[in-house]
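**Student:** Using only what follows, build the 3D model:
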Amino acid sequence: AKDRRSAMTPAGLAKLWAGLALLFGTVFVFTIPPFQSPDEPNHFLRAWQISEGVWLPEKGDNRLGGTVPASLVQLCDSFAYLKMDYEARLALPQLETARRLALSGHQRVFADFPNTAIYAPTAYLPQAAGIGLCRLAGAGPLAMLYGARFANLIVWILLVWRALLLMPFLRPLMAALALLPASLVIAASANADVITNGLCWWLIASFLAGAGKYHLQIAAFILACLNKLIVLPIGLFPFSLNIKRAGRNLLPAVLLLVAGFAAALFWGQFARAAFIPYDHYAPAYRDAQTLNEGVDPARQLARVATHPFEFTGIALRSAARALPSVAAHIVGKFGWEKNYLHPVWLALLGLCLAALVSTESPLIRPFQRAAAGGIVAVYVFLFALTMYALWCPVGATEVTNFQGRYFTPILPLTMLAVANGRLAAKAKVIRICAATVLILGNLAIIAAIMQRYYW
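**Tutor:** Prediction:
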């Protein structure tokens, strides 16, 4: 059946989105220089570790990471000069040298990747599969990075494509969110959040569709909670959808939430035990890691427990200050640094989203929309708490590291909470304009990537 306000069938929309996502995503896989996505060197090393069947990180001598081929570390280091140096450019001869670098399977070294070592291995299954296939083909380390990126992209596309087919409404808005330049840039990296983002989008669409495939929902939710503990509140959403039904229909929702909680608790305990803060990390290596001085999660959380209102105020003020940059991150950011699309493009993309939000009302009750908004608020609070514990010195007066990519899992719930039909009469024109701007926006970010790294 066709969408009531669109001339395109759900399958047609999903295919069109998937085609555009594959086109632009593949361009991003190969045009963004190696390791110029946030924390990509450490994500790559952790994915390699898992591709060898080593699911748990190595910890010893106050270091956290793993033993990997020396050529992998050499590859990561050879592109480090690009990070945070806006004048640095990638020379094609250097890329050719990296391509010729052979895998030193027998020469191995210990590599530090403390910030990604605490991620569950399930967050790296696509990347590890891509690396493993490249290794079987006899490819070198650089090809393995591209293999990890491309595998991540394919998994993201498949999950979002399926979510678009399941969504009973707001499909064009979801497709637009998934086609944002920043969404595709992060999906085309080796980042651990890509599969989690896709799983959360599929779960939300599946809940709304009432698909009834409870075993798949529970399995997906377990994976998502293992990968990212703070997505647990998403498991509350089915309760709002089933609250008017017979009590027996709540059993799958209860099982899903309990399973997700158990998964989050299980990996959370491991991550807590494995984490080494900056002050306790090996002094000879800690300054090169993504760790901040003065961080102590246990002491920080104890402080929050004794000063909950103080922390709530800090979190609210920090979120308000970070809101403009978070919005820009969600729409049009790439790379490690503050690389954004031109403000005109950010504004155009933002206006398109705002217009699309007003083209259709979600076919759910007001209290269900309120539940979606409440879950978003809880997620943001848990994110702030996590960053405060793992990233900020004890007693800090601000929560830092608010980045838009961290909020991708809850974008579908956000659209459910704010969508309305005020511009429904102009939906067709708005959607055509939005599609045009999104395509041009992706072309613009390709040009921005070339200008930043090559020209």
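**Student:** can we go C-alpha only for contacts and neighbour counts from here?
**Tutor:** Noted.
**Student:** Just list the residues touching the residue nearest the centre of the chain, thanks.
**Tutor:** Taking Cα atoms, centre = their mean, the centroid of the chain lies closest to residue 193, which sits 3.6 Å from it. Residue 193 makes contact with 123, 227-228, according to Cα atoms under 8 Å, 6 or more residues apart in numbering.
**Student:** and with 7 Å instead?
**Tutor:** Applying Cα atoms under 7 Å, 6 or more residues apart in numbering to residue 193 gives the contacts residue 123.
**Student:** And it, how far from residue 119?
**Tutor:** In this view, residue 193 and residue 119 are 10 Å apart by Cα to Cα, to the nearest Å.
**Student:** just residue 382 next, same as before
**Tutor:** In this view, residue 382 and residue 119 are 17 Å apart by Cα to Cα.
**Student:** Same drill for those two, tell me which one is more crowded.
**Tutor:** residue 119 (23 against 18; other Cα atoms under 10 Å).
**Student:** Now do the SS call for the more buried one.
**Tutor:** Counting by DSSP: H, G, I helix; E, B strand; the rest coil, the backbone at residue 119 sits in coil.
**Student:** Ok, residue 364 next?
**Tutor:** With three-state DSSP as the basis, residue 364 sits in coil.
**Student:** residues near it, how many?
**Tutor:** Using other Cα under 10 Å as the criterion, residue 364 is surrounded by 13 other residues.
**Student:** quick one: contacts of the lengthiest strand in the chain?
**Tutor:** Longest strand in the chain by number of residues, with DSSP state E as the criterion: strand 63-69. Strand 63-69 is touched from outside by 49, 57-59, 104-114, 117, 281-282, with contacts defined as Cα under 7 Å, 6+ apart.
**Student:** The same query, at a cut-off of 8 Å, please.
**Tutor:** Contacting residues not belonging to strand 63-69 are listed as 45-46, 48-49, 57-59, 103-114, 117, 274-276, 281-282 [Cα under 8 Å, 6+ apart].
**Student:** Show residues contacting whatever helix or strand comes next after it.
**Tutor:** Reading on from strand 63-69 to the C-terminus, the next helix or strand found by DSSP states H and E is helix 70-78. For helix 70-78, the external contacting residues (Cα under 8 Å, 6+ apart) are 34-35, 41, 45, 98, 101-105, 107-109, 111, 141-142.
**Student:** Report the buried members of these.
**Tutor:** Among these, those buried by neighbour count (16 or more other Cα atoms under 10 Å) are 34-35, 41, 45, 98, 101, 103, 111, 141-142.
**Student:** and this one, so I can compare the two:
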Amino acid sequence: MIAPPAQTPSSQVQAQQEESASALRIRVAAIFAEHRSRLIPTHSKEARAARLYPMLYVGFALPVILVLCFVSLPCFVPDEANHLLRADQVSCGEVIGESAQGAEAGGQVDSGLLRLANGFSRLRNRWKARYTGAAHPPARISLREFQSLETIQWSGSAKWAGFGNTAIYPPTSYLPQAAGLWMGARFGLSVLHTIFLARLLTALCAMALGCWAIAICGSGRLLLAVVLLLPQTLYLYASMSQDAMLIAYTLCGLALVSRAVTESRLLSSSELPLALCFFLMCAAARPPLLLLSAVLLLPPLCLRRTRRETLRTLGCLALLAAVTLAWSWRAKHLGPLTTWNGGNPPAQVIYVQHHLSQVPGIALHTIKADWGKLLFSMIGCFGYLDTFLPGMAYPLFLELLVAAVLLDSRRRRVRPALALLVVASVAGVVAVMYALEYLIATPPGGGHALGMQGRYLLPLLPALGLLGVVLPRPREWGRPALVLVLAGIVDLRLPLILASEFYHQSLWGVLQMIW
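**Tutor:** Now for the predicted structure:
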């Protein structure tokens, strides 16, 4: 019998290396499959909703947003002119705004961009003049005015501009806007067409994050999708405002928490840092949202792991708060605080200190005076906050939001008292927002807070979807998708409404004028 040839040392080493490589590939595939099963639902109904809801969202939102990117007049979204200047600053590599002695913070921006922003700001002021009663030119933009602004080119020379209310924001909320401005300037596009490009990139990035959030979300998936289909959300996505990315970041963080709570498990080693990053980017841009990150405590509390896991989450929240406060402290020293409506924070603080007994009355009066306006502006309020949807659209969207919470409930064995954590975090964010508005946007001694806008509530609404884990599941499943269909059908009218309000031409004529 012939013996097999003996293996040489080199062949033995090669065989061992192949076995090690094969074992490594198997291990990597197992890890990928484990994380994929956690980030993407695998149950039949969950998988069906995870595929259907993003498809419905994209099918209705994408055409509306693509048209709005061009039809919506630049600088007509709240504070969009200053967001535009801040995005240009970020595109030049400036992480934070520059301070100016005795003046509001700002920075160096392209003079051509500044000229276009001032041109559209004049149009917006003319729009505002409709309410003064004095003689003024027509509010709608004409073809000649549009063509004069369309010819403005990038100058290549920098000029100082003040934009104190946006210079303090972190660059993470302006990444797609800055990328669009940078590409447009390098490719030789006009300033106006560059803004359109930046809007498109912002909308696509925000929509991509929104689709991912819908796909991975557990309880509250339907509510999250309805919030993304609100006309106000679509209007902000098709703009240069930081609210577009801010809403997307918040929804992604809430979706990760919702998935873990629904599956009765902790956030994985990859999900927890990701959720922290999303909440950090939100809190740095809008500090009251720091309170919303308290929902990260839900997974360990639901599993009654109140020691090691809860302490680890509390440590993460402490780090999140430290970074947020450090950024806010740095931004505070850029310049004087931006105020409006005659606000005077030092005088307002003195008034509150001497009239503490009136604070509950001020809060009740604010709720009574603001709740209707807040709901309207949360669903859709455009232009100079004076352009609205058809009257029946508002009660319809309110009913769709309530139906989304009830139809997407999935009761788990969790303590109902944990719902108080969700409610308290959302209520805390709203209370801090109102307190800040009372300081900086309300005259000293005002009877109720001014300046609160419904768009501030959009990142908070999906958090209420976490309440679905303590609500009973409805008997029927499969009809919730009709909620998204109804919302999408109403959204299709939004470009027509804005075109008829802003321009003399029809929607098709506006698109032909732009291109």
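**Student:** hmm, back to that, the longest strand of the first structure: which residues count as buried?
**Tutor:** By neighbour count with 16+ other Cα under 10 Å, strand 63-69 of the first structure contains the buried residues 63-69.
**Student:** residue in the second structure matching residue 411 of the first structure?
**Tutor:** Taking TM-score structural alignment, the alignment pairs residue 411 of the first structure with residue 461 from the second structure.
**Student:** Identify the residue nearest residue 52 of the second structure in space, chain neighbours excluded?
**Tutor:** Using Cα to Cα, 6 or more residues apart in numbering and skipping the chain neighbours, the partner closest in space to residue 52 of the second structure is residue 481 (7.9 Å).
**Student:** list the contacts for that neighbour?
**Tutor:** Residue 481 of the second structure makes contacts with 52-53, 222, as judged by Cα under 8 Å, 6+ apart.
**Student:** Kindly report the same for residue 449 of the second structure.
**Tutor:** 362-363, 366, 434-435, 437-438, 441-442.
**Student:** quick one on the thing from earlier: which of the buried ones among the contacts of helix 70-78 of the first structure lies closest to residue 263 of the first structure?
**Tutor:** Using Cα to Cα, residue 45 is the member of these that lies nearest residue 263 of the first structure, at 24.0 Å.
**Student:** Mind telling me what element the closest one is part of?
**Tutor:** helix 40-51.
**Student:** Contacts for that helix, please.
**Tutor:** Helix 40-51 of the first structure is contacted from outside by 35, 55-57, 65-68, 72, 76, 111-113, 115-117, 121, 124-125, 127-129, 131-132, 145, 148, 189-192, using Cα under 8 Å, 6+ apart.
**Student:** cool, and stretch 418-430 of the second structure?
**Tutor:** Taking Cα under 8 Å, 6+ apart as the rule, stretch 418-430 of the second structure contacts 288-295, 298, 301-302, 457, 460, 463-464, 466-467, 470.
**Student:** Next: stretch 497-513 of the second structure.
**Tutor:** 70-73, 139-143, 387, 389, 495-496.
**Student:** What of stretch 324-331 of the first structure?
**Tutor:** Contacts of stretch 324-331 of the first structure (Cα under 8 Å, 6+ apart): 180-183, 340, 346, 349-350, 402-405, 408.
**Student:** swap the cut-off to 10 Å and go again
**Tutor:** 177, 179-183, 319-320, 323, 333, 338-341, 343, 345-350, 353, 401-408, 411, 441 (Cα atoms under 10 Å, 6 or more residues apart in numbering).
**Student:** What of stretch 307-315 of the second structure?
**Tutor:** Under the contact criterion Cα under 10 Å, 6+ apart, stretch 307-315 of the second structure has outside partners 266-267, 272, 276, 294, 296-301, 303-305, 316-321.
**Student:** switch to 8 Å and redo it
**Tutor:** The contact list for stretch 307-315 of the second structure, computed with Cα under 8 Å, 6+ apart, reads 296-297, 300-301.
**Student:** Mind giving me the ChimeraX select for the residues you listed, buried ones only?
**Tutor:** Burial among those is assessed by 16+ other Cα under 10 Å; the matching ChimeraX selection reads:
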select :296,297,300,301
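**Student:** Looking at the contacts of stretch 307-315 of the second structure, spot the one nearest residue 60 of the second structure.
**Tutor:** Using Cα to Cα, the contacts of stretch 307-315 of the second structure come closest to residue 60 of the second structure at residue 296, 31.5 Å.
**Student:** follow-up on the earlier one: just the buried residues of strand 63-69 of the first structure now: which is nearest residue 163 of the first structure?
**Tutor:** Nearest to residue 163 of the first structure out of those is residue 65 (Cα to Cα; 34.9 Å).
**Student:** Which position in the second structure pairs with residue 256 of the first structure?
**Tutor:** Using TM-score structural alignment, the equivalent of residue 256 of the first structure in the second structure is residue 316.
**Student:** picking that back up, now intersect the contacts of stretch 418-430 of the second structure with the helices, please.
**Tutor:** Of the contacts of stretch 418-430 of the second structure, the ones assigned to helices by DSSP state H are 298, 301-302.
**Student:** ok, and residue 479 of the second structure, which helix or strand is that part of?
**Tutor:** Judged by DSSP H and E, residue 479 of the second structure forms part of no helix or strand.
**Student:** what's around it, how many residues?
**Tutor:** By other Cα under 10 Å, neighbour count at residue 479 of the second structure equals 9.
**Student:** residue contacts, it?
**Tutor:** Residue 479 of the second structure neighbours (Cα under 8 Å, 6+ apart): none.
**Student:** List the contacts of stretch 156-165 of the second structure.
**Tutor:** With contacts defined as Cα under 8 Å, 6+ apart, stretch 156-165 of the second structure is touched by 82, 85-86, 103-112, 114, 335, 337-338.
**Student:** And residue 285 of the second structure, what's its match in the first structure?
**Tutor:** By TM-score structural alignment, residue 285 of the second structure lines up with residue 227.
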